[in-house]
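> Model the structure of this input:
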Amino acid sequence: MTDRKRPLRSAQWFGSADKNGFMYRSWMKNQGIPDHEFQGKPIIGICNTWSELTPCNAHFRKLAEHVKKGVLEAGGYPVEFPVFSNGESNLRPTAMFTRNLASMDVEEAIRGNPMDAVVLLVGCDKTTPALLMGAASCDLPTIVVTGGPMLNGKHQGKDIGSGTVVWQLSEQVKAGKISMHDFMAAEAGMSRSAGTCNTMGTASTMACMAESLGTSLPHNAAIPAVDSRRYVLAHLSGMRIVDMVDEDLILSKVLTREAFENAIRTNAAIGGSTNAVVHLKAIAGRIGVDLELDDWTRIGRGTPTIVDLQPSGRFLMEEFYYAGGLPAVLRRLGEAERLPHKDALTVNGQTLWENVKDAPLYNDEVIRPLDNPLREDGGICILHGNLAPRGAVLKPSAASPELMKHRGKAVVFDDFDHYKARINDPDLDVDADSILVMRNCGPRGYHGMAEVGNMGLPAKLLEQGVTDMVRISDARMSGTAYGTVVLHVAPEAAAGGPLAAVRDGDWIELDCDAGRLHLDISDAELEVRLAENDPTEKSRRIASDGGYRQLYIEHVLQADEGCDFDFLVGKRGAEVPRHSH
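Next up, the predicted model:
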């Protein structure tokens, strides 16, 4: 421990010999806490998203115990507290709907309670951004501990990737290539241990983002959930957070503009999820960093994807960790002078480059050399045009190269229900060159912007051997999904965006190299069509239910702004609220 740079925040609760100090200490002592624990020790909050309804995070009780051991060893006192656990696998309509709610829970729990620093226990997709958003708004010393990915799935003697295999096998069922029995047989083998998806889905992507941002210890992103080294890392993180209090290493010293630029470059190298675009924007907005969609083009484009993981490649997170994990990726980028800011500070007090410059790399197939990439240009493709005035995104590493420049006729679905009712109609006027368009699935239109953008292809085309088509929507897609899918079209149709004007048979042009997404009608015709559309009708109908849904509809920002609530953007700090005694 070093000399402390500022008084303990928790002393405003426990440090006085008056009526208030008496009450705060006395109530805490009913848990059997001895008096000396309140004598100048840093109080470390452990923010836990454990829930049996969030299976990815269901092992977090044990993880928290190892964090506590580290805190105690380093001379702090740990206090664990629960927050809303927005798990992707069970929560309807989508965990994204409650990401901002969870962030509010985290923010107010941190600000209103006696803690000097916080350890964030994160895992399933939205828990990572939600907890970082809430913590960023408070700006205390903060460290991230991820729950880790599941072991490789197994089916018919082969490795299968969680999430990804669902999309693959369901398409094969519709194409008549496998039976329903074969499909269901994969269910038990897909998720065979604690942890998050074992593909480079959104959970693993956001774990990599947390590590590349500098908010976690090295190797946090990839250690499997059931590997004993996961618990060692939790213990070491508990030790480290106590020193961070002494050093006054608050979150804003780590979450700098430079850190976000490192994360964007990293996302390209790992073939990360498109959801990272929305989440990084939201986190940046909370800490006060101006991050824009075009930064993904400026920083990420031209970066090769060197991690050969599903859904873009072949392997899974176990192999990624055994090959060297994220430190090995960052080392490869840095040695090729492709890591934008080597001197960015991380939570262990060292720079990002100091952490990774000697990182071992064990497998050139899983983590490829830059001159033998999985994809020459894996940076998220940002698209603009009259169909997406404020932008849209596409993940090149998961797309078909021959479709990255494509012109086709639109087949339009007014919402997800319309898509489900229409997609397998034998009389649907669609061929392999068509472009599937789905609207009213953005933040307002399908409250929460569900992961439905990777629309399954028409059964009659799957039977013909078609495996990919251009798909466009204002929705998101799971990081475990794949295909030539244009997502996050902004503004969304329910907010008056041009998707609302597209009609069956319209020609649409996609050109990823040029960053262009164009609806081939005149500006005058587009204006006339949009004037005929009332984007507020559906929003009013949803909002009429009241409650959180109404709050969400009235305050959610568009995808290019991170889908945060307008009143949550910005850093409010951790000033202790007035006591009520």
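> switch to C-alpha atoms for all contacts and neighbour counts from now on
Fine.
> count of neighbours near the residue nearest to Arg375 when sequence neighbours are not counted?
Once flanking residues are discounted, Arg375 sits nearest to Thr305: 5.1 Å by Cα to Cα, 6 or more residues apart in numbering. Using other Cα atoms under 10 Å, Thr305 has 31 neighbouring residues.
> Could you measure from Thr305 over to Ile241?
Using Cα to Cα, to the nearest Å, we find Thr305 at a distance of 33 Å from Ile241.
> What of Val569?
26 Å.
> Mind giving me the packing neighbours of the longest helix seen in the chain?
The residue-count maximum for a helix in the chain (DSSP state H) belongs to helix 228-247. In terms of contacts (3 or more Cα pairs under 8 Å, 6 or more residues apart in numbering; DSSP states H and E), helix 228-247 is packed against helix 60-73, strand 117-122, strand 142-146.
> so the second one versus helix 60-73, what angle?
Between the direction of strand 117-122 and that of helix 60-73, the angle (axes from the mean of the first three to the mean of the last three Cα atoms, to 10 degrees) works out to 160 degrees.
> Next, the structure of the following sequence, for comparison with the previous one:
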Amino acid sequence: MTEGTRKDAASLRSARWLAPDDLRSFGHRSRLMQLGFSEEDFAGKPVIGILNTWSELNSCHSHFPQRVVDVKRGIAQAGGFAVELPTLSVDESFTKPTSMLYRNLLAMETEEMIRSHPLDGVVLMGGCDKTTPGLVMGAITAGVPMIYLPAGPMLRGHYAGTVLGSGSDAWKYWDERRAGNVSDEQWRGLQGGIARSAGVCMTMGTASTMTAITDAMGITLPGASSIPAVDSAHSRMSASCGRRIVDMVWEDLTPDKIVTDAALRNAAIVAMATGCSTNAVVHLIAMARRAGVALGLDDLDALGRVTPLLANVRPSGKDYLMEDFYFAGGLLALMKQIQDRLDTACLTVNGKTLGENLEGAEVYNDDVIRPLSNPVYHEGSLAVLRGNLCPDGAVIKPAACDPKYYQHEGPALVFDSYPEMKKAVDDETLDITPDHVMVLRNAGPQGGPGMPEWGMLPIPKALIKKGFRDMLRISDARMSGTSYGACVLHVAPESFVGGPLALLKTGDMIRLDLVNRRLDMLVAEDELERRRAAWTPPAPLFERGWGWMYSKHVTQADKGCDFDFLERDFGAAAGEPDIY
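Below is the predicted model:
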């Protein structure tokens, strides 16, 4: 944007609160003075909101109090006025039954905090899984200039000379402990070594997937998503976010100019190339629908078929973690490898195009970030299945499971609840074979509630003891982005609302044909009709509060699990508040 088209102080959004010589604005200014500020601090300056998802139960964001200081420094350097506003933290570790139940609450809070306060622009501080899509969804709808500050990955884990990856190695060693191969002392050592610093999971789980998506989408500073949380470069990046958001306000660089169809397509391609979490599907679709972009499951599957996996980072990769990815060149280097597949004309928050940001990007370790000639996996990270078991779609991560399950037929072993399943898998006398297909239902958006990360069903002890570590598992749940195995997820529609999964019985044969993207139960249609006629809906899980609201309005997994009344096509917002 040229200098002549820059905003002036009178046209700032915050000026409606602070500039007029009237009683209302007198009250606004006096309350700022009550906080210790003088008119020299805020008069005629862009007011920048720092939306901070820090809490003392969110270990991934434990460095955010210092990063707020860094952001404020940058805002002051650029001539802005910084105000910090707390938002819902939705940490991944402690929030039950699942943080996904509250992603939309964070999105609503973000939108309304921006809409109701005198903010000209916002810095969004997030990283732990649902904080990224929640913040971005709300900010897209609010429409003021915004920049995303990713928390960054934690340092790699260590125990007894072994490098540990958060999540992925937890599942691995838990299976070994259940098999009797890990002692109490070893288990405590693993527990103390697997998470060594502030920051999100250092595998390519949901957190690093979603921050990479924001980076590729153009709403972070270029390459910001790769910087480890405790690296000094992260502090400098945070201050740069503060400086840049002030200029974005003067330039009126709003989200609608950045979060476009092409930018979201770029984000999806990059996600596939990183070995992304399956959760990316739900969140990408939700963010796209907030921006009015028609991105669906079939679009993601089509991109997955032609996008190679280049990031050799666990769990889809075998050898490395996010710290290695950063030192190998980070996300900019990976995007440089697939530059000809991206729309490099897309505008980004630094005011430059994606192509300009990729100039000079270089790979420093081509085993961590593979060239197109030597991918980790010839297709992308995700595949979308359809069939009579999932007419609206289901998701699988082919690169993270044994190829022998790409085509598989076996009898179903069906569980109606997580406690029922958990009890069964610990029963060493369970009648099960490696050819069985474990099925968990009533774990979707409404049935979970909130679509918990239960989809990586534990391998039964009866099989663990015999040396088996993978088998085909199906659910309407999600799974952690750090998980792995032959897990079919996000079955839609979910069983709780009467999807075909509700009609399945133990012993029914199931066929997975990954090549042809099919998932079917081999049950005659007339028999399914009889079962459908006999099915009765389960009782509602909530009768009041947030849960009631959630269950009335959440969409299915193939639509992004947003609230129907928050999607862009539902209707126009009321607009800016009138300042009386």
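> TM value for the aligned chains?
In this superposition the chains share a TM-score of 0.97, using TM-score structural alignment, normalised by the length of the second structure; 573 aligned residues with a Cα RMSD of 1.4 Å.
> Redo the helices and strands packed on helix 228-247 of the first structure as JSON lines? Include distance to Val329 of the first structure and mean neighbour count.
Shown next, in JSON lines, are those (distance: least, Cα to Cα, whole Å; neighbours: other Cα atoms under 10 Å):
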{"stretch": "helix 60-73", "distance to Val329 of the first structure": "26", "mean neighbour count": "21"}
{"stretch": "strand 117-122", "distance to Val329 of the first structure": "22", "mean neighbour count": "27"}
{"stretch": "strand 142-146", "distance to Val329 of the first structure": "18", "mean neighbour count": "30"}
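> right, so of those, which gets closest to Ala210 of the first structure?
Closest to Ala210 of the first structure of those is strand 142-146 (Cα to Cα; 7.2 Å).
> Quick check: what element follows the closest one along the chain?
Going down the chain from strand 142-146 of the first structure, the next helix or strand is strand 153-155, by DSSP states H and E.
> In the second structure, which residue range corresponds to whichever helix or strand comes after that next one?
Reading on from strand 153-155 of the first structure to the C-terminus, the next helix or strand found by DSSP H and E is strand 158-160. Here strand 158-160 of the first structure aligns to the second structure at residues 162-164, judged by TM-score structural alignment.
> Go through the matching stretch and flag the buried ones.
Leu164 (16 or more other Cα atoms under 10 Å).
> Tell me the mean distance between it and the first structure once they are aligned.
Once fitted to the first structure, stretch 162-164 of the second structure is off its aligned match by 0.9 Å on average (mean Cα distance after the TM-score superposition for the first structure).
> and that stretch, how far from the chain's centre?
Stretch 162-164 of the second structure sits 25 Å away from the centroid of its parent chain (Cα atoms, centre = their mean, to the nearest Å).
> swap in stretch 272-280 of the first structure?
Worked out by Cα atoms, centre = their mean, stretch 272-280 of the first structure lies 5 Å from the chain centre.
> now it: which residue numbers in the second structure?
Stretch 272-280 of the first structure covers residues 276-284 of the second structure once aligned (TM-score structural alignment).
> Same check on stretch 134-148 of the first structure?
The aligned range for stretch 134-148 of the first structure is 138-152, by TM-score structural alignment.
> how long is the matching stretch from one end to the other?
21 Å.
> ok, now stretch 147-159 of the first structure?
Stretch 147-159 of the first structure end-to-end distance (Cα to Cα) = 21 Å.
> Report how many residues lie close to the closest residue in space to Pro535 of the first structure that isn't next to it in sequence.
Leaving out its chain neighbours, the residue that sits closest to Pro535 of the first structure by Cα to Cα, 6+ apart is Ala494, at 4.7 Å. When neighbours are defined as other Cα under 10 Å, Ala494 of the first structure has 25 of them.
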